[in-house]
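S.K.: Provided below are the primary sequence and the corresponding predicted coordinates.
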Amino acid sequence: MSLRINDIAPDFTAPSTEGEIRFHDWLGDSYAVIFSHPRDFTPVCTTEFGAVAQLIPEFEKRGTKVLGVSVDSVEDHGKWKRDIEQVAGVPANFPMIDDRDITVAKAYNMLPADHDLPAEGRTPAHSATVRSVFIIGPDRKVRLTMTYPMSVGRNFAEILRALDAVRKTDGVPLATPADWVPGQDVIVALALDDNAAEERYGPLDIKLPYLRFAKDPV
């Protein structure tokens, strides 16, 4: 069964390019973005990991750790990081775990419906939809999931935007409208009546009785 929003993210222990990672311990009191890919030394994945490498300062500003998952070895990751740096122009300063035994891929239900992963001679096609994204909260709960096909590179600007929205609305009576970006108005949940909403968030822009906007609280 797929992981659902608010499920506890499966814990795991795995070797990585930065030593052994025990996921729940490693997470600490941070958010995390877990993103996986079919194989090292593949074209789309190289551009994606390069994009993440460039965005590491943005993730750090948001109190968020980034973790790459691959079905390849730590040794291969180390070699591939040189290619990523060449493409991105910056080092890939985030851990990549070794999931050759697909323990993490199975726990997070990342594999294709008809997956058959041979021990030898594995190609990217065997793990084609191991291209998933999970945003995990400090309470270890799944906040957001995305899964992409092998031919479609992920939009990490959107992942960063989604992370902003998750953090903005986490544990408060707010939601974000379509295409929201930080600084734009947010939606006040119906758990607050108009008076309580204005007391907490200031003047409301009431479009409909059930659609009430307020200024983005900093």
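M.R.: Looks like it arrived, so ask away.

S.K.: alpha carbons only for contacts and neighbour counts from here, please
M.R.: OK.

S.K.: Give the next helix or strand downstream of the helix or strand encompassing residue 86.
M.R.: Assigned by DSSP states H and E, residue 86 falls within helix 74-88. Downstream of helix 74-88, the next assigned helix or strand under DSSP H and E is strand 96-98.

S.K.: Show me what that next one is in contact with.
M.R.: 14-18, 21, 67-74, 77 (CA atoms under 8 Å, 6 or more residues apart in numbering).

S.K.: Swap in 10 Å and give it another go.
M.R.: Applying CA atoms under 10 Å, 6 or more residues apart in numbering, the contact partners of strand 96-98 are 13-21, 34-36, 66-78, 81, 104.

S.K.: Got a quick ChimeraX command for the buried subset of those?
M.R.: In ChimeraX syntax, the buried subset of those is picked out as below (16 or more other CA atoms under 10 Å):
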select :14,15,16,17,21,34,35,36,66,67,68,69,70,71,72,73,74,77,81,104
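
S.K.: how about the strands of this protein, start to end?
M.R.: Here the chain has its strands, by DSSP state E, at 13-14, 21-22, 31-37, 64-70, 96-98, 132-136, 142-147, 174-175, 186-188, 205-208, 211-214.

S.K.: In contact with residue 186, which residues?
M.R.: 165, 168-169, 174-177, 180, 201, 212-217.

S.K.: Nearest to residue 48 among these?
M.R.: residue 165 (21.4 Å; CA to CA).

S.K.: burial count for the closest one?
M.R.: Residue 165 has 19 neighbours, counted by other CA atoms under 10 Å.

S.K.: for residue 3, same thing?
M.R.: 17.

S.K.: now it: how far from residue 212?
M.R.: Going from residue 3 to residue 212 by CA to CA, to the nearest Å gives 31 Å.

S.K.: go on, residue 150?
M.R.: Taking CA to CA, one finds residue 150 at 39 Å from residue 212.

S.K.: and here's the other structure:
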Amino acid sequence: MTDQTPIPMPRLNEAAPDFDAPTTQGRRTLADYRGKWLILFSHPADFTPVCTTEFMAFAKRQEEFAALDTELLGLSIDSHYSHIAWVRNIKEKFGVEVRFPIIADLSMTVAAAYGMIQPGASDTAAVRATFIIDPEGVLRAMVYYPMNAGRSVAEIHRLLVALQTADANACAMPENWVPGDPVIVPTPATPDAAEARLGEGYDTVDWYFSTRHL
């Protein structure tokens, strides 16, 4: 009989799983990031081509994330020394310096808590999972990619900006929203509010669909 134990999965808008783990820059805990946004992302293995391209993409945009009060934290089920050697190799061979910490998760403790281990893909390597955690430690977004397709760091950056903008302006974002595009006004919750919507000065297609510029 096969093991039918469910894969533990974190849930959106709930507290992100806690962790206390060794990294290339000392031990880190989730509490260390309190008050800032955090992007925690896993990769299958060090010294692999797709993962190398992803890490370089994150490294090149680290200042853009920092401008959004956001820290980066990588993870794989590799040793601390493997991470150090890989980071040195990326700098030597590609001229890109990886300055964010990387969790060494040989025990798979953090990977298991975040549902990064997907048996359909691998029992011993984390898939390409990305988690956006807000300053209160709440998990706000998670995106999973397969082993053989690299994630879009540009999309992760866009998603972070969208979340922060939605929080600041009590609105929602349409498909592929980028700064400067109109945002979606919350839908009226009562018949009277729906009736009044046309006179509220928004760009209204129908009572349930209104947009505005910030």
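M.R.: Received the coordinates, thanks. Fair warning: this is a prediction, and the values are worked out from it, not measured in the lab.

S.K.: re earlier: closest one to residue 111 of the first structure among the strands of the first structure?
M.R.: Across the strands of the first structure, closest to residue 111 of the first structure is strand 132-136 (CA to CA), at 9.3 Å.

S.K.: Pull up the aligned stretch in the second structure for that closest one.
M.R.: Aligning strand 132-136 of the first structure against the second structure (TM-score structural alignment) gives residues 129-133.

S.K.: Superpose on the first structure and give me the mean offset of that stretch.
M.R.: Averaged over the aligned pairs, stretch 129-133 of the second structure sits 0.3 Å from the first structure after superposition, using mean CA distance after the TM-score superposition for the first structure.

S.K.: Contact partners for residue 213 of the second structure?
M.R.: Counting by CA under 10 Å, 6+ apart, the residues that residue 213 of the second structure touches are 179, 180, 181, 182, 183, 184, 185, 202, 203.

S.K.: Among the residues you listed, which one has the most neighbours?
M.R.: residue 183 (23 neighbours).

S.K.: Alignment lookup: that residue to the first structure.
M.R.: In the first structure, residue 183 of the second structure lands on residue 186 (TM-score structural alignment).

S.K.: can you check residue 151 of the second structure too?
M.R.: Residue 151 of the second structure maps onto residue 154 in the first structure, by TM-score structural alignment.

S.K.: in the second structure, what residues pair with the helix of greatest length in the first structure?
M.R.: When the first structure is scanned for its longest helix (criterion: DSSP state H), the result is helix 43-61. Under TM-score structural alignment, the match for helix 43-61 of the first structure in the second structure covers residues 49-67.

S.K.: buried sites along the matching stretch?
M.R.: 50, 51, 52, 54, 55, 56, 57, 58, 59, 62, 65.

S.K.: mind listing what the most centrally placed residue in the first structure touches?
M.R.: Residue closest to the average C-alpha location in the first structure (CA atoms, centre = their mean): residue 33, at 3.2 Å. Contacts for residue 33 of the first structure (CA under 10 Å, 6+ apart) come out as 59, 64-68, 133-137, 144-145, 159-160, 163.

S.K.: Out of those, who's the most crowded?
M.R.: Going by other CA under 10 Å, residue 136 tops the contacts of residue 33 of the first structure with 27 neighbours.

S.K.: Test my guess that that residue contacts residue 63.
M.R.: No: Residue 136 of the first structure is beyond contact range of residue 63, at 11.9 Å (criterion: CA atoms under 10 Å).

S.K.: shared neighbours, the two?
M.R.: Counting by CA under 10 Å, 6+ apart, the common neighbours of residue 136 of the first structure and residue 63 are 30, 31, 32.

S.K.: ok, for whatever residue of the second structure lines up with the first one, nearest residue in space, not its chain neighbours?
M.R.: Spelled out, that is residue 30 of the first structure. Aligned by TM-score structural alignment, residue 30 of the first structure pairs with residue 36 of the second structure. Spatial nearest neighbour of residue 36 of the second structure, chain neighbours left out: residue 135 (4.4 Å); criterion: CA to CA, 6 or more residues apart in numbering.

S.K.: swap in residue 188 of the first structure?
M.R.: residue 174 (4.7 Å).

S.K.: What's the local residue count around that neighbour?
M.R.: Residue 174 of the first structure, neighbours per other CA under 10 Å, totals 22.

S.K.: That one matches what in the second structure?
M.R.: In the second structure, residue 174 of the first structure lands on residue 171 (TM-score structural alignment).

S.K.: List the contacts of that match.
M.R.: Applying CA under 10 Å, 6+ apart, the residues near residue 171 of the second structure are 162, 163, 165, 183, 184, 185, 186, 187, 211, 212, 214.

S.K.: How about residue 152 of the first structure?
M.R.: With CA under 10 Å, 6+ apart, residue 152 of the first structure has these contacts: 44, 45, 131.

S.K.: The same query, at a cut-off of 8 Å, please.
M.R.: Contacts for residue 152 of the first structure (CA under 8 Å, 6+ apart) come out as residue 44.
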